[in-house]
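In: Return a 3D structure for these sequence lines:
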Amino acid sequence: MAPRRSHRKSRLGCIQCKRRKIKCDETPPPCGNCRRHDIECEYAIRPETRTHTPESISGDVGTTRISNPQLPAGNVQPHSHLSVAPTTTTTPTTSTSSADQLDIFSTFMGTNLRFTSDLHLHDLELMHQYTTQTYRTLSNNNEHEEIWKDIIPKEALEHPFLMHGLLALAALHLIECNPDENETRRKYIELATMHQHLAVSAFRPELSNITISNCNAVFAFSSLIAVLSFAFSRFVGTASTGEPVAEVLQDFFLFRGVEGVLTSFFDFIQRGKLGTLVRRAENTGVGIILSKDIIDTLDYLHGCNSPSATHSSAEEKQAYNYAIRELRISFERPPLGWETVFRWPVVLPESYLALLKSRKPMALVILAHYCVILRRLDACWWSKGWSHHLFKAIYRSLDISWAPLLKWPMQMIEYNENMDGHI
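Out: Sure, this is the predicted structure:
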């Protein structure tokens, strides 16, 4: 009987071939068998970590592989007679395919999960704009800046209407930074329009259900309303339609509505993280002494509304006197705080707003004097030129007989009746 041929076992094959009890060709994964069957191939010891040279001495795991170029092929001396000097050890050479190089990323990925990207890059761009630039333009008070930068964006994460408001404002700010009419500017106009619509649509239901949990977000958004309104009119809205009085009147009603709804929550807000915004300048600052020209102008305005004036009824005169008196108080507020600009619209009587809505001449004249206070915001990108734009609309709508009452605000606004400029 012929002697049984010895079998040289290899313990270096892939795990899959060992399980199937078939011979593995030990090529870099996948091996030939796994490649044919299209199955995962895994080695306990990766083949590329082993030395593969023609002169290698094969053996079991752990066998030292030595080559001696001075010996003829096939004549390998026993280890005890090897000369150390001429013997060289072949450095393993790793030949890794691009697929193998990328295989390391599989350790960071789930095997059975299917993910899709939901990055809204435009919105991320807008939030970056807000947190790096836009927040600085919402107040000239350093303490307020920190609130607009850190606290309010965190609040917006829980209240979508506030988040949309911040993104709309950032888009409007980017329009200001891109004055040329191009595709980029049109993109920001579209984003501003979308976020403004989403913000207002989501904000309206909140006004009828203000609670402890949302009052801070409602107050923050209400503080943004004026900025959004002025900026939207400048860049996107109807500022060029020739009816800025209607727009500013709409803003007045909006300011007053939010102010009234939040009144019962002011104490809570003041004790909270937005408290600094509630403590307005008129509550902490000292009134300024009015200049003689302002005093004389307001006295003249009040005199033109005296009982002897024939252009108004007694009820109208009473509403006008109230508006003039509050206008004087607003002039006395320190001009450093932008928030003082919005005091007058909030404290006006309903009767005066009704007269303004009807475009009564005296109501428009008083509004023209308010433009001097509104001009304090000309340094802001979001309201630059609005006082001039509003005064021009008032001036052009009144009969020439009212011109003497408009002389002082015209000088303060630096308006020339021959100018045709736009905001």
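In: going forward, measure contacts and count neighbours with C-alpha atoms only.
Out: Noted.
In: Burial check on residue 155, number of neighbours?
Out: Burial measure for residue 155: 16 neighbouring residues, criterion other CA atoms under 10 Å.
In: what does the longest helix along the chain rub up against?
Out: Using DSSP state H, we find that the single longest helix of the chain is helix 183-207. Identification of contacts with helix 183-207 by CA atoms under 8 Å, 6 or more residues apart in numbering yields 160-165, 167-172, 174-175, 178-179, 214, 218, 235-236, 258, 261.
In: Show me what the next helix or strand after it is packed against.
Out: Per DSSP states H and E, helix 183-207 leads on to helix 215-235 as the next helix or strand towards the C-terminus. Helix 215-235 is packed against helix 152-156, helix 160-177, helix 183-207, helix 244-262, with contacts defined by 3 or more CA pairs under 8 Å, 6 or more residues apart in numbering; DSSP states H and E.
In: Tell me which of those helices approaches residue 380 most closely.
Out: When those are compared by CA to CA, helix 160-177 sits nearest residue 380, at 10.7 Å.
In: tilt between the closest one and helix 183-207?
Out: Using axes from the mean of the first three to the mean of the last three CA atoms, to 10 degrees, the inter-axis angle of helix 160-177 relative to helix 183-207 is 150 degrees.
In: Kindly calculate the angle that helix 160-177 makes with helix 215-235.
Out: Angle of helix 160-177 versus helix 215-235, following the same axes, to 10 degrees, is 30 degrees.
In: by how many degrees do the longest helix of the chain and helix 244-262 diverge?
Out: Using the same axes, to 10 degrees: helix 183-207 against helix 244-262 is 40 degrees.
In: Could you also give me the structure for this next sequence, so I can compare it with the first?
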Amino acid sequence: MTPSPPQDLLKYLPDHRVLVCMQCRYAIQPNAVARHLKEIHHIHRGDRRPFVEYAGQFDLADPAKVVYPDLTQFPVPVLPVENGVACRFAGCGHLCVTVKRMKQHWMTVHRMSARDGIDWRNVQVQTFFRGNALKYFTGERSEEVQPEKGCSRRDFAPVTLNFSPASPDGPLAEIEQRLIEKYHLDSLDSELLRHYLRHTSQTIDPRPETQTAFQTAVPKIAYNFHFLLQGMLSCAAMHLAQITPSRGAFSYRATAAKHHDAALPTFRHAMLTISSHNCNAVMAFSFFMMIYTLSRADDADSLLLIRESTTTTTIAAWMEVLRTRCNLLDSCWENIICGPIGPLASLWRHNDQKTVVSPTDPLLCKLLSIRNCSASFHPWNESDTKLYNNAAVELTRAISLASRMGHTLTIWDALGTWPLNLADGFFDLLLAMHPGALILLAQYGTLLASVQTLWFFNGHAGKLLDRVRSLVDPRWEKFLQADYMHS
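Out: The predicted structure is shown next:
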């Protein structure tokens, strides 16, 4: 079916600097026009171009800078009008569409129970945006009530996050309510937040101190960094997609992608302006980005530390996250270690525990002997040989560390050893499908296989080994046999 003309689907409101989808009846965020056309209206790439070009001619405001209508401009003609409720606390005027949300608002912000028929009133409301940018407005003047006699205004002023230490449900419920209220989360995102706090946060790493950091410290930081909350919600959605495949896994994965993509622009800006103020948020989001990219690795190529597409071959997204983010955070590492998510810092710094590798180490000798087998049919040049030798030493060191750690080894320990210590040139060997580089990668896969029980990595090591076997010349097959790999 041929799409309708752009002006029939998209309507620009110059007074407010928003572009409204006339079918969905809400405004599209400036950086989401193409994605909206693709994911909501299923318009093919070639057919989307006129719509994107049409949208590009307008001065669109970010949600935070939209010009909201005054009382005389309400209702905005192209937007639906909903029945809502308005807070009557003096100086507040908060709007939502359910009494339940209003009661949560009073408990969270004003620190008291709302009185039915007194502390809120029914109003008509509209919103330009949905999802994470939802913000209601009305055309009715505010009506205020003062706190009950004997209570000062200061007693009920909005509060900052100052949670008690982690304990079962109480503090978690408080964290949940405050984040829901601040970011106006809808029912689905509230469900994801609840799942993250009570379940997903406990599955990222088995150590109690890191579980506590993910469960309580990270959400507190998210109160001031929206992109971090979006990372939490994306992680929770992928977790639900993994553990409840019969309950709409595709829908959860789509929701995870939505939050992940929405967080990236702000996250990238934070990386460019890294400081003691935002370093903890950047660090925490990097974990969620890793989990997201690993958990959606359905194709084996993304497990090869590289990623192939129709036009190019690059380092895999999860590997780029691991290597780049660590380097960017170096300038603030002391702040992170001494801060609220200090336990998370240790998950990426086991590679600092250098050990001397003996030239006679049996594994290293076996790995170095492989290069001698290539002389007759695949000679290696001096540069490739040097890169291979250094990578073999680092892999021997990583496997030695894993052996010493035994059952305490986790996926973060494994990811934080060999890949972080590889030279950039080694990735060029992988991009070229160099047999030596692939064999080392397969050997590394045997290390990953021992720690792949976490939901976001389960089964990946086996896929990695199978993919390497499909890529190497049959003459290298003996170096990938199980008895060789584990001898």
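In: So how do I select the buried members of the contacts of helix 183-207 of the first structure in ChimeraX?
Out: Buried residues within the contacts of helix 183-207 of the first structure, by 16 or more other CA atoms under 10 Å, are selected in ChimeraX with:
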select :160,161,162,163,164,165,167,168,169,170,171,172,174,175,218,235,236,258,261
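In: so after the longest strand along the second structure, what's the next helix or strand?
Out: Looking across the second structure with DSSP state E, the single longest strand is strand 120-127. Sequence order places strand 136-138 as the next helix or strand after strand 120-127 of the second structure, per DSSP H and E.
In: now that next one, how far from the centre of its chain.
Out: Its chain's C-alpha centre and that of strand 136-138 of the second structure lie 30 Å apart, by CA atoms, centre = their mean, to the nearest Å.
In: do the same with stretch 101-109 of the first structure
Out: With CA atoms, centre = their mean, you get 34 Å for stretch 101-109 of the first structure.
In: so how far does it reach from one end to the other?
Out: Counting by CA to CA, to the nearest Å, you get 15 Å between the two ends of stretch 101-109 of the first structure.
In: just to revisit the earlier point, wait, which of the helices and strands packed on helix 215-235 of the first structure is closest to residue 406 of the first structure?
Out: Smallest distance to residue 406 of the first structure across these (CA to CA): 16.0 Å, for helix 244-262.
In: Mind listing residues that contact the closest one?
Out: Here helix 244-262 of the first structure makes contact (CA under 8 Å, 6+ apart) with 207, 210, 215, 219, 222, 225-226, 229, 238, 345-346, 353, 356-357, 389-390, 393-394.
In: hang on, the earlier thing: now for the longest strand of the second structure, which elements pack on it?
Out: strand 82-87, strand 136-138.
In: let's see it at 10 Å
Out: Using 3 or more CA pairs under 10 Å, 6 or more residues apart in numbering; DSSP states H and E, the elements in contact with strand 120-127 of the second structure are strand 26-28, strand 82-87, strand 95-96, helix 99-105, strand 136-138.
In: The second one vs strand 120-127, what angle?
Out: An angle of 130 degrees separates the directions of strand 82-87 of the second structure and strand 120-127 when computed by the same axes, to 10 degrees.
In: one step back: show me which parts of the longest helix of the first structure are buried, residue by residue.
Out: 185, 188-193, 195-200, 203, 206-207.
In: quick one: which two of those are the most distant?
Out: Across the buried residues of helix 183-207 of the first structure, the longest distance by CA to CA is 32.6 Å; it joins 185 and 207.
In: Residue 429 of the second structure corresponds to which position in the first structure?
Out: By TM-score structural alignment, residue 429 of the second structure lines up with residue 355 in the first structure.
In: count of neighbours near the closest residue to its match other than its chain neighbours?
Out: Take residue 355 of the first structure and drop its neighbours on the chain: the residue closest to it by CA to CA, 6 or more residues apart in numbering is residue 363, 6.2 Å away. Around residue 363 of the first structure there are 22 other residues, counting by other CA under 10 Å.
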